[in-house]
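Colleague: How does the following fold in three dimensions:
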Amino acid sequence: MTRIPTSALSSYLLGGQISRRGCIGACQALRQPAIARSAALRSCPVRLLHAAREVSAPTPPAQPVPLRKQLREEAKQAKKQGKKKSKGDSQTVDGWELTVGIEIHAQLNTSRKLFSPAVTSFNDEPNSHVALFDVAMPGSQPLFQKETLVPALRAALALNCDVQKVSRFDRKHYFWWDQPSGYQITQFYEPFAKNGHITLLARDGISLEDGESVTVGIHQVQLEQDTAKTLAQTDNIHWLDFNRVGVPLIEIISEPEMHHPRTAAVFVRKIQSLLNSVDACVSGMETGGLRADVNVSVRRTDGTNPSLGTRTEIKNLSTIKAIEDAIISERDRQIRELEAGRTIASETRGWSIGSTETRRLRGKEGEVDYRYMPDPDIAPLVIGDDLVNHLRESLAVSLDSELDTLISQFGLTPKDALSLINLENGARVQYFYKILKSLEEKFAGNTTEAELSDIKSYAPIAGNWIIHELGRLTTYKAGPLAARDLSFTPEGDCEQVPDSDLSQLLYHLIQKQITGKVAKELLFAIYFKEIEGGVTQAIKDNDLWFKEISQEEYELLADEVMAKEEKVLQGFVEYTKFPQGKLMYLVGKLMRLGPTEGIVPTTAEKVLRAKVDLLREG
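Modeller: Presented below is the predicted three-dimensional model:
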């Protein structure tokens, strides 16, 4: 059977229209009277079919409404009726207090597994890196791989934890196909790090109800091994990839000290950033390197219940958005249950992307269910003070200190500063510093541009280009030759766009010697290795220098624009607040009317503002 076109399928699903062509249309024709069918065979089936019935032409069916538009309209109606609350309105519920604790599992950035010499792998052939101990072969013994301890200690120090001189490993028993030995090796009783904390600031995006900052305690950080990867197939068949068995993890357990869903989500995001900043973990949440389990409980604020409510655990949340959405959903479910006079069961629940409700998975396991016991085959882990002190001294600058520098010293927005730090595990911010150093040297010798001596005057522009314009190079706009990713070294060198070329490009752009449009075209030329002799030489060879129009030409263009916009100008005659939007509308008209490559928007705005001020006075 031929493939049904997408347009025909959408018409059927959304509007109930059936195509006249193909087997579906043929079946419809066979259901018609014999006269209609015989007429259809003699000539055009559609026209004769309608004529044979000897009835008036039917009213054409209504055009189907696109699904996206349907959903948008439904959301609008729900909002009007008060059924949908924004996340800003969902942080608290009157009369109730929410309490959240989080357990984060993160894969350590190591080349060896925790208790076997097998290498860690993520994209290799399934079951190609498996040692005997990984699959619990009788007679095999665990051998702690010392190199796995270094990134774990870096993570603990970044979380302000106390590193324990002696820690021990335990067996956590449960039977499932992803755990060949029937138990997981972890550190339940004596972990290697305790009593840490992190501070979340308003710029991190915490809930407004938490004020300027909130400090969340870290109960403990423990080492443990990962399980096998399960690959679901059809007919209830599952394949197992044992490459992941024994991969070293750290489990970060917070104190139950968060009371707003957004703050809990920000906590996980900041943990992820901290781990990246000290090169402790291999990847982020979206690629499976970090998973969060969230514990949620509620209690009334009238003092009738001084202790925390019964908690439920939501397992394996894999995105920041899912954390906030799942907490809101579970909080509201627990409140509905308690207000209806029912009790909350201690249980493990699940959450799927796009869901509106959590779902029960199983009853909550406890210490007794897991039958924790010290592992008799693994000696205690002894960590020397010299190692801890060396790692503490060699840690990178803290995330908050780096953000403070980027925001206060260089004038970046908190969002751009955080993006620079997170991209390429900090390599992008090193690239940013190299660009700034080069620009600073160029502007230091330019005595005609005194205002550019302040680094805050150009650092935000450089940051914007390094984050956004470089990012566009790898999208579809760059064409089929675009590379998949930009490659940066830890020192901040970029293979595709050398910092010397970008700094020269930005120097001419900031001095308004070239337009933004020309600068973007030159950036693509740098990316595709089409420039020889440097950026400045390419501008000269192609005569790309910016040539601004004269003041008289600005005046003539402004008069021409205003002559055609009497209705808009009426808004400038009487106003309580200056109509900036209308002014920028006129600026846009002026730029489209004149040579865009020769117009400076700020100059056009000044000219038009002066003219509308004269209009108001007159």
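
Colleague: contacts and neighbour counts: CA atoms only from here.
Modeller: Will do.

Colleague: got a list of contacts for stretch 103-113?
Modeller: 118-120, 145, 147-148, 151-152, 246-254, 268, 279-283, 289-294 (Cα atoms under 8 Å, 6 or more residues apart in numbering).

Colleague: Stretch 270-279 too?
Modeller: Residues from elsewhere that reach stretch 270-279 (Cα under 8 Å, 6+ apart): 109, 151, 154-155, 158-159, 200, 204, 281, 283-284, 290, 395-396, 398-399, 421-422, 425-426.

Colleague: for stretch 466-483, same thing?
Modeller: Applying Cα under 8 Å, 6+ apart, the set of residues contacting stretch 466-483 is 416, 419-420, 428, 432, 484-486, 520, 524, 527.

Colleague: separation between residue 394 and residue 422?
Modeller: Computed as Cα to Cα, to the nearest Å, the residue 394 to residue 422 distance reads 19 Å.

Colleague: quick one: which of those two has more around it?
Modeller: Between residue 394 and residue 422, counting by other Cα atoms under 10 Å, residue 422 is the more crowded of the two (19 against 11).

Colleague: run this one through as well so I can compare:
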Amino acid sequence: MSRIPTAALSKYLLQGQVSRQGCLRLTRTPQISARAIALRPAIVSSSHSRSLHTQTAETPLSSSSSSSSAAAAPSNHVPLRKQLKDEAKKAKAAGKKKKKNASNQVVPGWELTVGIEIHAQLNTARKLFSEATTSSNDESNRHVAYFDLATPGSQPHFQKETLIPALRAALALNCDVQPVSRFDRKHYFHWDQPSGYQITQYYEPFAREGRIILQPRDGIAAEDGDGIEVRIQQVQMEQDTAKTMAQPGEMHWIDFNRTGVPLIEIITRPDIHHPATAAALVRKVQILLNAVDACVSGMEAGGLRADVNVSVRRTDDPNAPLGTRTEIKNLSSFKAVEDAIIAERDRQIAVLEAGGVIDGETRGWSIGSTETRRLRGKEGEVDYRYMPDPDLLPVVIGDDLVNHLRESMGQLPDAEVDELTEVFGLTAKDALSLVALDNGARVEYFWRVVESLQSKLGSTISENPACFQLAANWILHELGRLTSNPHDESAQDLGFTSDGECRRVPVDALADILLFLYQHKITAKVAKELLWVVHRGNVPDQYASVADAIETENMWFHELSEEEYAKLADQAIEGQEDIVAQFVDTTGSKPYPQGKLMFLVGRMMRLGSEERIDPKNAEGVMRRLLQEKYVPALGRAEE
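Modeller: Got it, this is the predicted structure:
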């Protein structure tokens, strides 16, 4: 008899379900258990013998493998963009069209209720209960301790430093930190959980009773008006599972690097009633965690995942209890959160309107799908068999530590967005984008550029607000254009660091470009060319500085004189009497033909030396000459 698949064994043990295909089947190739693959221990000092690291010889540990050659086959990774395109093609071929979310926040006669559980990977150097290193990019199974593999005799040792980012996250979420918390075991059987249980904080978490305020600028549904408060029931620490990598031929590889990585689970109250607001909450939580350096990465990199609990009830009886909830697991993007909630809400309403009953169950969601799918019946507390972990002592957190972290946490995103909108004149959308981009590193870079510009100008923001508004727009938009070439992989990453530096465009180089542009010493076109020069590394390799590049290539702006502008205007007006006629009698109800004015300015730009023309000054000259010279001359000619 070949090895029974883990999923089938789990259904038999936990749910009493037997496979319809029977228990016996022919074996064509030998099956190798994950535990049968030998591990080669790494050499460590005796002081670290309790968390002896282990690693595989060549390949990740495998839950099943057909042969050694199959196990060595490379992984066929499919990029996210291609997954979306393939799913869209399948939906189109099947004649399915996705509903637009903009008009799909409410279903008349029904109330939606949503609670969210967010799992975020903490920014720590070590795992939660072992001294193994946390890593997401290293080779598989290179950072694994005996306890991570549930090796008999190994014991968990709580790493106290993992508590610091967890506390910062709890404070950012306005939670009450508990002086004493304890760890529990959550039992379930799966190949990504070697011990058969997960260590978490179910009964006594380290933080409770928080709240998040969502505003319209956060992207909530219009139906939520001026804002909504979402309560947080608790925040608990727990360990992550191993990473499963699907391979061809119904084979899975297991990477235990992720086993034991510290997580926090943020559990909200069921205070959300619109899909867009749910997505906005997850987005804001990610921004908050990045702002306080608690989370190692966002949803796009797999460092944050969301489970949503969805239920519906009719609105004709306000005293009716909430409907039966279903849980949608492992949503990995903000769009997936909104789309999955809409699909599940519509499914539940259709079942109830047809006279059916909603089953409490766990459901899944695929990228580009239009429907949720059933995964399994909903497990409850009895199934998980929660129990206090006998090997771990309580965690005692002092008020002095909490107060120190609260005082040193710095400015939170809401206050930062307010400052960006009020002081620098950014729109709320641009301010939020600046704060959220590159996990908060982009806005740190902005503040460093502002500091450099203040030093170079010798003045404050209030004295030269236009210069710093220019910096905000360039850092948000022009830097983004540097990474817009899909064929240049080296250009995709600007190299932002958490302390606000950028390896591809250093702070002082951008400050120099912006200062010269603000002082009209170079044109906008030249400034953009210089940005590309810096981005390609030609400064300081080919040119000593930005100023040296301008001097060497003779790119300083030598603007035309007033007389030269007037001569260009005369040339641009020549033969354009029909257009000039549209400027006659524009002082009354007739609107000023701004588009025609810009057409004439464009002719000036093409007829002259573009590197010597300031578009605003050219517009001013053309506007003045139309009023004082060309329109009166046209009137005299008609008389």
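
Colleague: So which of the contacts of stretch 270-279 of the first structure sit within strands?
Modeller: 200, 290 (DSSP state E).

Colleague: which residue ranges form the helices in the stretch 501-618 of the first structure?
Modeller: Along the stretch 501-618 of the first structure, counting by DSSP state H, counting those that start in this stretch, helices occupy 516-527, 535-541, 551-563, 566-569, 580-593, 601-617.

Colleague: Could you dump those helices into CSV and include distance to residue 357 of the first structure and mean neighbour count?
Modeller: CSV is the format used below for the helices of the stretch 501-618 of the first structure (distance: least, Cα to Cα, whole Å; neighbours: other Cα atoms under 10 Å):
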stretch, distance to residue 357 of the first structure, mean neighbour count
helix 516-527, 46, 18
helix 535-541, 56, 15
helix 551-563, 55, 16
helix 566-569, 50, 13
helix 580-593, 42, 16
helix 601-617, 50, 15
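
Colleague: Quick one: map residue 240 of the first structure onto the second structure.
Modeller: Superposed on the second structure with TM-score structural alignment, residue 240 of the first structure falls opposite residue 254.

Colleague: swap in residue 397 of the first structure?
Modeller: So, by TM-score structural alignment, residue 397 of the first structure is matched to residue 411.

Colleague: any idea how far its match is from residue 454 of the second structure?
Modeller: 21 Å.

Colleague: of the two, who's got more company?
Modeller: Counted by other Cα under 10 Å, residue 411 of the second structure and residue 454 do not tie: residue 454 has more neighbours, with 17 against 10.

Colleague: Which helix or strand contains the more buried one?
Modeller: Here residue 454 of the second structure is covered by helix 441-457, with elements defined by DSSP states H and E.

Colleague: now residue 216 of the first structure
Modeller: With DSSP H and E as criterion, residue 216 of the first structure is part of strand 213-225.

Colleague: hang on, the earlier thing: just the buried ones from the contacts of stretch 270-279 of the first structure, in ChimeraX syntax?
Modeller: Restricted to buried positions by 16 or more other Cα atoms under 10 Å, the ChimeraX selection for the contacts of stretch 270-279 of the first structure reads:
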select :109,151,154,155,158,159,200,204,281,283,284,290,399,421,422,425,426
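
Colleague: Quick check: the gap between residue 182 of the second structure and residue 392 of the second structure.
Modeller: On the measure of Cα to Cα, residue 182 of the second structure and residue 392 of the second structure end up 8 Å apart.

Colleague: Then residue 183 of the second structure?
Modeller: From residue 183 of the second structure to residue 392 of the second structure the distance is 7 Å (Cα to Cα).

Colleague: neighbour-wise, which of those two wins?
Modeller: Neighbours were tallied for residue 183 of the second structure and for residue 392 using other Cα under 10 Å; the higher tally belongs to residue 183 (26 against 16).

Colleague: how near is the more buried one to residue 385 of the second structure?
Modeller: 14 Å.

Colleague: Which helix in the first structure has the most residues?
Modeller: helix 320-339 (DSSP state H).

Colleague: pretty sure residue 305 of the second structure is touching residue 330, no?
Modeller: Yes. Here residue 305 of the second structure reaches residue 330: they are 5.6 Å apart, a contact under Cα atoms under 8 Å.

Colleague: list the residues that contact both of those two?
Modeller: By Cα under 8 Å, 6+ apart, no residue touches both residue 305 of the second structure and residue 330.

Colleague: between these two, which one's more packed in?
Modeller: Applying other Cα under 10 Å to residue 305 of the second structure and residue 330 shows that residue 305 carries more neighbours, namely 23 against 20.

Colleague: So what does that one match up with in the first structure?
Modeller: Looks like residue 305 of the second structure aligns to residue 291 there (TM-score structural alignment).

Colleague: Residue 270 of the second structure too?
Modeller: Match for residue 270 of the second structure (TM-score structural alignment): residue 256.

Colleague: same thing with residue 109 of the second structure?
Modeller: So residue 109 of the second structure corresponds to residue 95, using TM-score structural alignment.

Colleague: so how many other residues sit close to the closest residue to that match other than its chain neighbours?
Modeller: Setting aside the residues directly before and after it, residue 95 of the first structure is nearest to residue 301 in space (Cα to Cα, 6 or more residues apart in numbering), at 5.4 Å. The tally of other residues near residue 301 of the first structure (other Cα under 10 Å) stands at 13.
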